[in-house]
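Enquirer: Here is my input, please return the structure:
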Amino acid sequence: MTLTDIAIQNLRRRKGKTTFLVLTFVLVISITVALNTLAKSMHDDLQKSLTQYGANVVITPKSEHFTLSYGGLSVPGVNYEVKQLNYDSLARIKSNPDLAVSGIAPKIIGSVTGAKKRYLIIGVDFPNELKMKPWWQINGRQPGDQEVIIGSGIASKENLGIGSTLALNHQNYPIVGIMEETGGSEDNGVFTNFSTSRALTGIDSWSMIELNTAQPNKTAAYLSELLPEAKVAEISQLVQGAKESVDRFSNFSLITSIVLGVIGVLIVFVTTYGNINDRVAELGILQAIGFRRRHIYSILIREIVLVSLSGGVLGYLSGELTPILLGPIAFQKTVSFQFNPLIALTAISASLLVGIVSIFLARRAISLNPLEALSYI
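Expert: The predicted model follows:
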């Protein structure tokens, strides 16, 4: 019979205490893993939303602003030294491998004279624009050269529809689509492609470049150096509330994990110490019949390794499965199972470390003289 066989037999003889220790490991680790898995899932969902929907970095031409002050009152001034956002700016962004850009949408924005008023002209790359703005819904088709799409506000106010024409700069442009109401400035805009917008507005540079990136902070800082002629701004207000909620839950998960970890460690230490003290006579008999202290240490370490390893593995698995079952009920979100090697390794290693340390804390009982140990019988 090997030392491992002896350790297994000892665990079988003490089923109650063994089960209690295993459940302690399972409970602490599963709750910790479940909370951290939920926090990570919420953070990933936020990043995914930022990546898939809408721009989070906006690039505009840099300008200096002069403000007038009269008697301590500031009044709007003028912009001067307005720099152009040349077309090569877009090429520099696209060719840079360090930028984690998942979507890019340049624009040419200007105004032109119509039959009765001036219209806002927005030249866009429709495939990229619609990818970044899925809430844009167009009735009709995308415009070609010398064709336009109008916002719902213009269509309703001027009684225009698909097939009508819009007079711009004393020339009629066919309307091939109408954008559904968005509640924004798009409702009163006229959309077309780049070549037509250049011809209408006479603008020969980008008015704005919108980017979608998974790392808006780093991207904005990097682009500020890459494009000195541009003003780079991160749109953080749109996600500030969601980010704060995710951060609060992450902090709650961390604090709860620490508290549970401390409680679990104390329970394991106290239980293991008590178990070994209860087995002083048994350990004395083992030494009396020829077992060395290193053999006894080895048996006890094998016992706690089996217990803590089982508890660590079961705790990790239950911790990963709990969010899948309770996520739709408690958090109104679906969490898919994803094996995380780092979390698994950390959870199992921590349980093994706690178990082994608890054995050495009870070394006094193991170090007793065989005759002194036998006196406990």
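Enquirer: can we go C-alpha only for contacts and neighbour counts from here?
Expert: Fine.
Enquirer: residue boundaries of the strands in the chain?
Expert: 57-61, 64-70, 73-80, 101-113, 118-124, 138-140, 148-151, 165-168, 171-179, 189-192, 208-213, 230-234 (DSSP state E).
Enquirer: Can you give the distance from the last one to the centre of its chain?
Expert: The gap between where strand 230-234 is centred and where its chain is centred comes out at 23 Å by Cα atoms, centre = their mean, to the nearest Å.
Enquirer: likewise the fifth one?
Expert: The offset between the C-alpha centroid of strand 118-124 and the centroid of the whole chain comes to 36 Å, using Cα atoms, centre = their mean.
Enquirer: same question, the third one
Expert: Mean C-alpha position of strand 73-80 versus that of the full chain (Cα atoms, centre = their mean) differs by 41 Å.
Enquirer: orientation of it relative to strand 64-70 in degrees?
Expert: 150 degrees (axes from the mean of the first three to the mean of the last three Cα atoms, to 10 degrees).
Enquirer: Report the buried residues of strand 73-80.
Expert: Judged by neighbour count (16 or more other Cα atoms under 10 Å), strand 73-80 contains no buried residues.
Enquirer: returning to that earlier point: give me whichever of the strands of the chain is most buried.
Expert: strand 148-151 (a mean of 26; mean count of other Cα atoms under 10 Å).
Enquirer: distance of the closest residue to Ile104 other than its chain neighbours from Arg12?
Expert: In this structure, Ile104 finds its nearest non-sequential neighbour in Leu211, 4.6 Å apart by Cα to Cα, 6 or more residues apart in numbering. Distance from Leu211 to Arg12, counting by Cα to Cα, to the nearest Å: 62 Å.
Enquirer: do Val58 as well
Expert: Taking Cα to Cα, one finds Val58 at 66 Å from Arg12.
Enquirer: Now the second one, please; I'll put the structures next to each other:
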Amino acid sequence: MTLTDIAIQNLRRRKGRTLFLLLTFILVVGITVALNSLAKGMQDDLQKSLAQYGANLVITPKSEHFTLSYGGLSVPGVNYELNHLDYDSVAKLNNNPELMLNGIAPKLIGSAAGTTDPYLIIGVDFTSELKMKPWWHIDGNLPGENEVIIGSGLARKENLVIGNTLELNYRSYSIVGVMQETGGSEDNGVFTKFETARSITGIDSWSMIELNTAQPTKAAALLTELLPGAKVSELSQLVQGSKESVDRFSNVSLITSILLGLIGALIVFVTMTGSINDRTTEIGIFRAIGFRRQHILSILIREAFFVSLCGGFFGYLLGGLAPAFLAPITFQKSMSFEFHPLIALTVISASVIIGVVSTLLPARRAIHLDPLEALSSI
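Expert: Have a look, this model is predicted:
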């Protein structure tokens, strides 16, 4: 019979204590994995929401403002030294991987004379714009050359429908679509392709560039250096409060995991100490029939190893499956079980280390027992 067989037989004989230790490891590892899986799932979901919500950075031409004051009373001033966003600005942004862009939507904004009132002209790349603004819904088709889309407010105001024409700077443009109401300035705008907007307004530079990036604060600092003639504004999104809550939950999960590890180590230590106290006679017999100290130590370590290994494995499975049931109830989000080999290896290894290290001190006491003193208790 090998030392491993002896260790396994000892675990089988003490089913109650073995089951208690096994459940301890399963619960400690399971709760740790579940909490961190929920935190990671919430972070991934938040990142996906950030990518789909819209722009979190806006780049506009930088200008200096001169304010007039008469007797302490300020009156509207004027802008001077107005810079421009050249067309190569978009290429600079796309070619910089440090910005971690999820989307980019440049705009060309100007005005054009109409039959009675001027119109707001907005030139966009519809593919990029619709990706960044999923709440935009267009009835009709996307515009081609010399074609436009109008906002719902403008359509109601002037009683325009798809198929009509709109006169802009004394030229007629076909209306091929109507944007559904958004509640913003888009409702009164005229949207078209860059080339058409450029020919209508005569503007030869970007009026605004909207960005969605994974790290807006870091990107804003990089953009200030990359585009010195531009003003970079970081937008406060509705999901910002959710981000702070997710960060707090992640920190709580980390602290809880550390505390659970310490509690698990204490439980193993106390349980193994009690087990060794109850096995004084058995250890004395082992020593009397020729077992050396390292043999006794090896048996005790192997017992802790097997229990902690099984507990870590089943704990990981429990912790991985738990978020699939808890997330819809707790966070109104759906999560599915995903096997991550690296995470599994990490938590199982941590479980084994906690089990073995917590056993070393009581095991050290066991191997220094005097065989005669142990046998005297028979």
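Enquirer: Touching, the residue nearest to Ile104 of structure 1 and Gln52? I think so.
Expert: No - using Cα atoms under 8 Å, Leu211 of structure 1 is not in contact with Gln52, being 11.1 Å away.
Enquirer: Run a quick neighbour tally on Glu81 of structure 1.
Expert: By the measure other Cα atoms under 10 Å, the count of residues near Glu81 of structure 1 is 9.
Enquirer: Tell me if I'm right that it and Ser63 touch.
Expert: Yes - between Glu81 of structure 1 and Ser63 there is a contact at 5.6 Å, judged by Cα under 8 Å.
Enquirer: Enumerate every residue touching the residue nearest to Ile104 of structure 1.
Expert: Ala55, Asn56, Val57, Val58, Val101, Ser102, Gly103, Ile104, Ala105 (Cα atoms under 8 Å, 6 or more residues apart in numbering).
Enquirer: Quick check: the farthest pair among the residues you listed?
Expert: Across these, no pair lies farther apart than Val58 and Ser102, at 13.9 Å, counting by Cα to Cα.
Enquirer: residue in structure 2 matching Leu321 of structure 1?
Expert: Leu321 of structure 1 maps onto Leu321 of structure 2 when the alignment is built from TM-score structural alignment.
Enquirer: In contact with that match, which residues?
Expert: Ala34, Ser336, Phe337.
Enquirer: Show the buried residues in the residues you listed.
Expert: Using 16+ other Cα under 10 Å, the buried ones in those are Ala34.
Enquirer: Turn the contacts of Leu321 of structure 2 into TSV, including distance to Ile26 of structure 2.
Expert: TSV is the format used below for these (distance: Cα to Cα, whole Å):
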residue	distance to Ile26 of structure 2
Ala34	12
Ser336	20
Phe337	17
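Enquirer: Just the closest of the contacts of Leu321 of structure 2 to Asn96 of structure 2, please.
Expert: Proximity to Asn96 of structure 2 was ranked across those by Cα to Cα; first place goes to Ser336, at 34.3 Å.
Enquirer: Is it correct that that closest one is in contact with Ala322?
Expert: No - using Cα under 8 Å, Ser336 of structure 2 is not in contact with Ala322, being 9.5 Å away.
Enquirer: List the residues that contact the residue positioned nearest the centre of structure 2.
Expert: In structure 2, the C-alpha nearest the mean C-alpha coordinate belongs to Gln43, at 2.7 Å (Cα atoms, centre = their mean). Going by Cα under 8 Å, 6+ apart, Gln43 of structure 2 touches Lys243, Val246.
Enquirer: let's see 10 Å
Expert: Ser37, Ser49, Ser242, Lys243, Val246, Asp247, Ser250 (Cα atoms under 10 Å, 6 or more residues apart in numbering).
Enquirer: Which of those residues sits closest to Leu342 of structure 2?
Expert: Ser37 (13.3 Å).
Enquirer: so the closest one makes contact with Phe339?
Expert: No - under the criterion of Cα atoms under 10 Å, Ser37 of structure 2 is not in contact with Phe339, lying 11.0 Å apart.
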